[in-house]
Every structure is written in C-alpha cells, then in structure tokens.
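Novice: give me a model of this one.
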Amino acid sequence: MFFTYLRRELRRRRKAALVVASGLALGIALVIVVNSVSSGMRDAQGKVLESLYGLGTDMTVTKAAPPASEGGRERPRFNFDAQDGDEAQSSDIVMPQGFETLASSTVDEVGGQSGVATAVGGLSLSVIKVDGEFKPGEFKPREETANGGGGGGIGGPQGEVRGGGAAFDVNSYTVYGTDTTHLDLGPLTSSKITDGRTFKATETDAEVAVADAAYAKEKKYKVGSEVTVKGTKFEIVGIATADSGDAAANLYIPLKQAQTLSDSKDKVTTVYVQADDSQQIDAVKSAIQKNIPGTTVTTSADLADTVSGSLSTASDLATNVGKWLSIAVLVAAFVVAGLLTVSAVSRRVQEFGTLKALGWKSGRVTRQVVGEAMVNGLVGGALGIAVGLAGAYALTAVSPSLTAQLGAAAGGPGGGGGGGPAGGLVRAGGPGVPSADKAIEIALTAPVSASTIALAVGLAVTGGLIAGAFGGWRASRLRPADALRRVE
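Specialist: Modelled structure (predicted):
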C-alpha cells in the first residue's frame, strides 16, 4: 500500500517533484565538479613537487650556502695558458649547485632518525664549460703601415700589432650525482626511461650517464653517445623523459663520479627522505632539525606554499570560492526543497485529513510524506551525479593549461641561491648570479573519485530527509476536521 500510494502521488505531481529534484541536482552537481577540480589541483601540484623531489620523497635535508661575503662560494675563475700560434682552449668548472655540501655520513644520520623509512643522498652540480681559441695579432712595420711615409724616426715606434683576439663559447648545464643502489628515491624517479635503460646497482662508480630527453634532443645525444665532463667520457645508457615536462637535471651520473669531478669526496648536497608514516612528517622534520644541527629540512607542504602562478590562483578559487559557493547552493537547494514540500503538504490538507478520518495515524501520514521526499532526493542525486560527471569529463577533455612557478627562496631543492636539483624549475646563471624562476605548464584534469560519488549520494539522502522532515512536521499537525471544513 505504501509504495502503491507513493508511486501514484509522485506520478500525479510530476512537475513539483521535478522542481525539487532539479534544485537538489544543481547543488550536488556543483559539489562534484568543485571536488573533482580540487582533486585535479592537488594532482597538478603533486606533479610540480615531484619534479623537484622525485616520486615518494616526503622531505629533503640540505644546508644553505652562505653568501660570498661571509666565506661562501666565490665566482668561478678560468685560467688559460698563453701559447704561440692559434691554440684551441677548453676548460670545465664543476661545482656543487645551490647548497653547501654535507658529509655523506649525514645520510646515515638522517636514516637513523625515528620515523624515517629511507634516506638517500644526491649531489647536484653545475658545469660551466668554456671553449674557444686565442689568435695572436700580426706585427706590421711602420713603413708598411704609413701612407708613403718612412720609418718612425730614431727611438720612435717601428710598427704596430694588428688583428688577433679571442673567441670563446660558454655552455652551462646541470649534472646530478645519483645513488645507483637506491633508484627508488630522488629526482630521477620523476622521469621515465623512454630509451635505453637506467643505472644498474653495480654501477656505483661507472662512467655511464642518463640524459634528459629535452637536453639529449638539443645536443643530439642518443643511447651509446659519449659526453665529456671535465675530461671524463661518459657513455649515455638511457634517455629519461620528465613526467612534468621539466627534468631535475640535464645529465645523471653515478654519485661517486659526481663527487670525483667536483672534488667533493664523501659529500652530498641533498638528502632525500621517505617517512614511515605520511601523517608523522612534521614530527620527523622536528627530530631531524633537533638531532642534526645546521641542516634545513623542507617538506612538500613547505614547497606547496611557495607555488605561484595560475595553478595557485585556480587552487585558491577552487578551495575557497568553490567550497563556499557549493555550500551556499546546497543550503539554498535544501531550504527550497523543504519549503516546496511544506507547500505541497499544505495543498493536500483535504487529502491527508480524509486519510486520517479513514483511520490513518499521524505517523503513517508522516512516513508517506518523508517517503515521497526521499524519492525526490534520490532522483535529484542521480541527476546531480550525471550532470557533475558530465562537467568533470568536459573539463578533463578540454584540459586547460595552468602555470606553476616555485619561488626561488623556497629553501628546498628548488630554492636558495643557485637553484637546487630542481634545475628545471629554478635555473641559475652561475654561482653568485640570482636564480630565475621558470614557470612550467600543467594540464588540469578533474578526476572523480568514489568518495566524491559517495558524498553526492549522502547529500541526496540528506536533502530528501530535510525536505521530508519539513513536510512530515506539517502533515503531522493536520486534523481530520480540517478536511471536513474544506469539503463543499
């Protein structure tokens, strides 16, 4: 009887039921879209941070380099030998990039802290290569240079030097020393090997390299090519493509080789840390800073605060404006659904009064009204989920591009002086030259998770209950006499 009466009443009042369901659908669809966009923002921001840290890294440990005026690293100096005749000259300067070096033992100290699952060291290097040649000038006697004149006289100049000079090209690139025994942590994990292979665990001191795809294309490197760094030839065994479109370094070589090239034996610039529990990152950070003085610990949350550009702006809009707009629309939808249900009950005074006169209890009448409101809520939820999924799909199909930019003073791998391992985001013109922020583009998606669908269903049920509560309260107050008064 309950369901038969319910079906007939909803069919008879299709327009009113559709209005209530549509209002709820609008609010639920907006919640789905906003939640999906927010999820897409988090994914995009995660890609930016992975391009700095690498997949799985929760925090990094570094030591900021002091300014040159306080004993910090000096500007590079190139020394060339003066030789007779045309002579090609080449010189490489290899130095740690961005940070003061830490002793390799720091990696073990960090790994021994409570809450640390894995700690891996890396050495970020900046290579400045100068190639060119000196060309000596030619001495021209005075009698050859004067127009019809004689010599320069007694004691005067007998000629002059003409021509000569020097022409040099300066090329800079980044090299990252990677611990080949722990390839599951660090910047290289944010890239995918698209040609060749990655390092083998046994290649701790081998003369092999992995090149970033963009750099390899620029220099026309391929698997099997040789690249020379400070007189040492490395064979390129793999080409890596960064997931975010910007790599941490141009070349990756074994850590020991990087230490040798930069005269940084048993030194690292960055310690990459993975915590046992992602909920305890702040506690692990505090423990490292307390037990290992002089270090700077930067978490992904710290770097997230420095991300700017349209990604940050859109994220703020989705988090703040979108959230409050969703709440406002939902509240309005619930209130309107409740008022419409009360209004419908008021128009059915004769009907409910007659039912009570026939023996229906107030509780039965209330359950009937709540049942109708629940069906309206579920229909609105189904419509809202459909519209929300369509909106999220359309947004993902369009994939608008957002720019992300990391502040140079972030204090993490991408900040501080000469930029860190995150060479793709923060480049430096060399030691002592201010680093420049480089924006990267991220395609926005709007993934819809099961939790978002569950939230939508919960809202639909809640909306139905709220509307039913309003209508049930009004119906329970009706008396059979009200129906008799309105019967003509």
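Novice: for the rest of this, base every contact and every neighbour count on C-alpha atoms.
Specialist: Noted.
Novice: so which bits of stretch 312-330 are buried?
Specialist: By 16 or more other Cα atoms under 10 Å, the buried positions in stretch 312-330 come out as 312, 314-315, 318-319, 322-323, 325-327, 329-330.
Novice: next up, for comparison:
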Amino acid sequence: MKARDLIAETGSALKANKGKSALTILGIVIGITAVITMTSLVGGIRDALVSEMGMNAARAISIYPYNGSGINDDQLAAMREQLPDYEYLSPTNYGSAQEIAAPTTAEKLSASITGVDEHYFDVSGLKIAQGRAFTQSESAEGSMSVILDKQAVQKLFGSSNENPVGKIVTLDGTEATVVGVVENSALMGGGGGGNGSLNIYMPVSTVSLRFSSSGTGYQQIFGLAKQGVDVAKLTEQSKVAAAKILRILADQIDQELSVSSAQSVIDQMSSFMGAFQLLAGAVAGISLLVGGIGIMNMMLTNVTERIREIGLRRALGATRHDVTAQFLAEAIAITVMGGLIGTVLGYGLSMSLSGLVGGMVGGMAIAPSVSAQSVMLAVGICIAVGVIFGNYPARRAARLDPVDALRHQ
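Specialist: Modelled structure (predicted):
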C-alpha cells in the first residue's frame, strides 16, 4: 500500500469514528499537556533564577571564616598573591544602623548594611538599576555614600519608581548621599534585611569604621574566577590557601571556614529542578499509560467492528503487512494528534500559570521555556505509545482468516 493511500485510509477511518477517536485522544492530550506544562515552567523558573544571579554567577566564590575575627588587609593581600586565578577578590563587611531616614520618611526604620568595595557588584550578581557603583576612592576612604535596593527606595521615598540618586539619607543621625540603586538581591551573601530592616550597601571601609560591631576585619570575601578557570578546582585551592593564611588547623577547617561557589548553588538548583521534572514526568507517564490502554481498547473494538472490511481487503489482494500498517497508522495518528494538541495546551497553560508561579518564588518574571527538544520528545513519546499499544490490535487484525472474516455477521 502506498503512503498516500495509507494516509487517506487512516483519515477516513478516524472521521468515521469521531466521537470514539476524540475520547481516545483525550488521554494522550492530558499526559502531554502535563509534560509540556511542567517542563516549560521548570525551565522558565531555572532561566529566571540564573538571570537573577547575573552573568558572572557561575564564577562567584565565597570565603567566610566562622571564627569572628575576620580577615585583615595583609591576609587579603596574601590571598590575592597565592590565588592568581581570581579576577577580583572583593572584601565584605556587615553592620547595622538603628535608624535610617529620608526627608519624606514617615516611619522609623532600621537598616542592615553590607560594606563592599568597587568590584563587589561585578562579583555578586547585583545589577545597578540607577546611578553607579562605588568608586575606588569611596571604597578606600570611608565615604558616606550609600546604595539602596528597591524596597529601601519604596520605604524611604514612598515609591520604588522614585530616583533617589543624589539625595540625602541619614544613618543614626549621620548624612549619607545615595549614589545608586540595585534591582535585585545578591546571589551569595549580602545584607540580611531581616526583622523588618532595610538592606543597603556602603563602602566597606565606612562600615568597618562606623557601623560594624566586629572591628575592621573583613567578615567575608567574594571572588570572581577568571574566564575559563575550573571553578570547582579553584574552590578547593581557595579553601587550602585560606586555611593556611588564616592559620586554621587541618582538622578544624570544616568547623572554622566555609568556601563555596555559586556554581554549586546552580548545580543544586538544577538537581532539584531535575528531580521535580522527573516526578512530573512520572505522573504524566501514568496519564500516557492510561491513554495507551484506551488506544488499545479502541483499536481492538475497531478490529471487531471491521472484521468484514478486513476480510474484503484481504480478498482484494491486501497483504497482512498492509492490514497491520493500516491499523498501526490509525493508532499513531491518534497519539500524534493528541501530542500536538497537548503541546499547544501545555504551552498555553504554562503561560497562564507563569505569573502565579513567579509570585510564589519571589515575584520573578518567568517566561515558560519550551525547547525544540521537549516538543520532539513529546511527539516521539506519542509515536512510541501508538506503536506499542497499537501493535497488538494491528497484528490481530492481520492474522484474521479472510474467508472467516467475510462470513462474519
């Protein structure tokens, strides 16, 4: 039988049983819709999180001693000398202000302060939305400059759309000039902003001298690995070098020092997303199994109803292969149509749910991610379901004796 004739016969058979075909397709539609919806949403969440982290996220490494004494300038210089694979090693300190206010502030607010240098925003994944980052002189000289996040702008100036650059805020009675606004949260570390306090950034020297309770030592170092450097290997090298420079005993390293990379955070996130996708796939697989059983049931019914037709085809010269191909083509056509409908519905449903999911994971803008591979996989699964569950009815039809089939009433 020619392919054109096979397609025509398949279309005619499905049209003759529209209601039955539609109900059979429904099981496949549900399964593929679930697969596409979950994979596109999970992919969209992953892409949004990576985007929030920033372009340099995979190269960021954090060095954090637990002993509380911090890291001094000499130790930082030694790290820079012994670890040349870093593009930057950015010192960070933390402090707080009991009261932060602007001329329009109506309520009393406190602030968690992150002290950073001029390279911190390149390393951490923070993006400057308005204004600029700190200059080298501001970082070194203890300048009373401040960078706010969107929440702080909202609380201090009444609207997150306000441009506060150049305006004055007071921290525990001391004036500071706003030089910039960041649009997202840092990937690793950063000010806490907990207990209702605002999260702001100031030059690291300013925080060490005026707002830190731990003295002038740096509480954390953020590093940005050079392009092409093995981040996992550099993380281990950093742990060994930092322990040596900070004079931490070998058996105390895990208790007194934390060295972690943003790549590990990304890997953990990808692993979690992969596990979630696997679970969603298992649930969708059950739907496809039920749909496949429905297809087999329908095709077996078709064989029974069309015994005389099969006998007539065989009497007119159709081979067993032709009969098998016809019924198998019908099963595959049903599953492929279900797959295509499910793909469209899945993408539409993921678009509808993206806003809701984005609100649940921190107000991120999530765009569903449907890859060509996902669509091809869905179509491939549909064809496989059609072949597997349509094979037995097709072979049963092909094995019918033509003479007995023509006698069937």
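Novice: go through the buried residues of stretch 312-330 of structure 1 and flag which are in helices.
Specialist: 312, 314-315, 322-323, 325-327, 329-330 (DSSP state H).
Novice: ok, the residues you listed vs residue 253 of structure 1, which is closest?
Specialist: residue 312 (33.9 Å; Cα to Cα).
Novice: was I right about residue 259 of structure 2 contacting residue 220?
Specialist: No: using Cα atoms under 8 Å, residue 259 of structure 2 is not in contact with residue 220, being 10.0 Å away.
Novice: mutual contacts of the two, please.
Specialist: The contact sets of residue 259 of structure 2 and residue 220 overlap at 62-64 (Cα atoms under 8 Å, 6 or more residues apart in numbering).
Novice: okay, those residues in JSON lines with distance to residue 216 of structure 2 next?
Specialist: Formatted as JSON lines, those follow (distance: Cα to Cα, whole Å):
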{"residue": "62", "distance to residue 216 of structure 2": "19"}
{"residue": "63", "distance to residue 216 of structure 2": "17"}
{"residue": "64", "distance to residue 216 of structure 2": "15"}
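Novice: tell me which of those fall in strands.
Specialist: 62-64 (DSSP state E).
Novice: for structure 1, which segments count as helices?
Specialist: Using DSSP H, helices in structure 1 cover 2-12, 14-53, 105-111, 142-145, 213-219, 255-261, 281-291, 300-304, 310-316, 322-347, 349-357, 362-398, 450-476, 480-486.
Novice: save these as TSV, and put in distance to residue 249 of structure 1 too.
Specialist: Output for these, formatted as TSV (distance: least, Cα to Cα, whole Å):
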stretch	distance to residue 249 of structure 1
helix 2-12	65
helix 14-53	10
helix 105-111	21
helix 142-145	54
helix 213-219	9
helix 255-261	13
helix 281-291	26
helix 300-304	19
helix 310-316	23
helix 322-347	37
helix 349-357	76
helix 362-398	30
helix 450-476	37
helix 480-486	82
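Novice: most neighbours per residue, which of the ones you listed?
Specialist: helix 14-53 (a mean of 24; mean count of other Cα atoms under 10 Å).
Novice: ok, the residue nearest the centre of structure 2 - contacts?
Specialist: Among the residues of structure 2, residue 46 comes closest to the average C-alpha position under Cα atoms, centre = their mean, at 0.8 Å. By Cα under 8 Å, 6+ apart, residue 46 of structure 2 lies in contact with 269-270, 273.
Novice: same question for residue 76 of structure 2.
Specialist: Contacts of residue 76 of structure 2 (Cα under 8 Å, 6+ apart): residue 91.
Novice: what do we get in structure 1 for it?
Specialist: Correspondence of residue 76 of structure 2 to structure 1, assessed by TM-score structural alignment: residue 104.
Novice: distance check, that match against residue 94 of structure 1.
Specialist: Residue 104 of structure 1 sits 19 Å away from residue 94 of structure 1, going by Cα to Cα, to the nearest Å.
Novice: and the nearest residue to residue 383 of structure 2 once chain neighbours are set aside, what does it touch?
Specialist: Excluding its sequence neighbours, the residue lying closest to residue 383 of structure 2 (Cα to Cα, 6 or more residues apart in numbering) is residue 332, at 5.5 Å. By Cα under 8 Å, 6+ apart, residue 332 of structure 2 lies in contact with 382-383, 385-387, 390.
Novice: apply 10 Å and report the result again.
Specialist: With contact taken as Cα atoms under 10 Å, 6 or more residues apart in numbering, residue 332 of structure 2 is in contact with 10, 295, 338, 382-391.
Novice: before we move on, what about residue 479 of structure 1?
Specialist: 349-350, 352-357, 362.
Novice: and for residue 179 of structure 1?
Specialist: Contacts of residue 179 of structure 1 (Cα under 10 Å, 6+ apart): 120-123, 185-186, 199, 201, 203-205, 253-256.
Novice: can you do 8 Å?
Specialist: By Cα under 8 Å, 6+ apart, the neighbours of residue 179 of structure 1 are 120-122, 204, 254-255.
Novice: next, the angle helix 150-157 makes with the strand ranked longest in structure 2.
Specialist: Ranked by number of residues, the top strand in structure 2 under DSSP E is strand 86-101. Here the directions of strand 86-101 of structure 2 and helix 150-157 differ by 30 degrees (axes from the mean of the first three to the mean of the last three Cα atoms, to 10 degrees).
Novice: what's in contact with strand 86-101 of structure 2?
Specialist: With Cα under 8 Å, 6+ apart as the criterion, strand 86-101 of structure 2 contacts 76, 80, 108-117, 119-120, 123, 156, 169-173, 191, 204, 207-208, 211-213, 217-226.
Novice: same check on stretch 240-247 of structure 1?
Specialist: Contacts for stretch 240-247 of structure 1 (Cα under 8 Å, 6+ apart): 47-48, 50-51, 190-195, 210-214, 422-425, 440, 442.
Novice: try 7 Å this time
Specialist: 47-48, 51, 190-194, 210-213, 423-424 (Cα atoms under 7 Å, 6 or more residues apart in numbering).
Novice: also stretch 336-352 of structure 2?
Specialist: Contacts of stretch 336-352 of structure 2 (Cα under 7 Å, 6+ apart): 25-26, 28-30, 32-34, 36-37, 40-41, 368, 378-379, 382-383.
Novice: make a PyMOL selection of the buried ones in the contacts of stretch 240-247 of structure 1.
Specialist: To isolate the buried members of those in PyMOL, using 16+ other Cα under 10 Å:
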select buried, resi 47+48+51+190+191+192+193+210+211+212+213+423+424
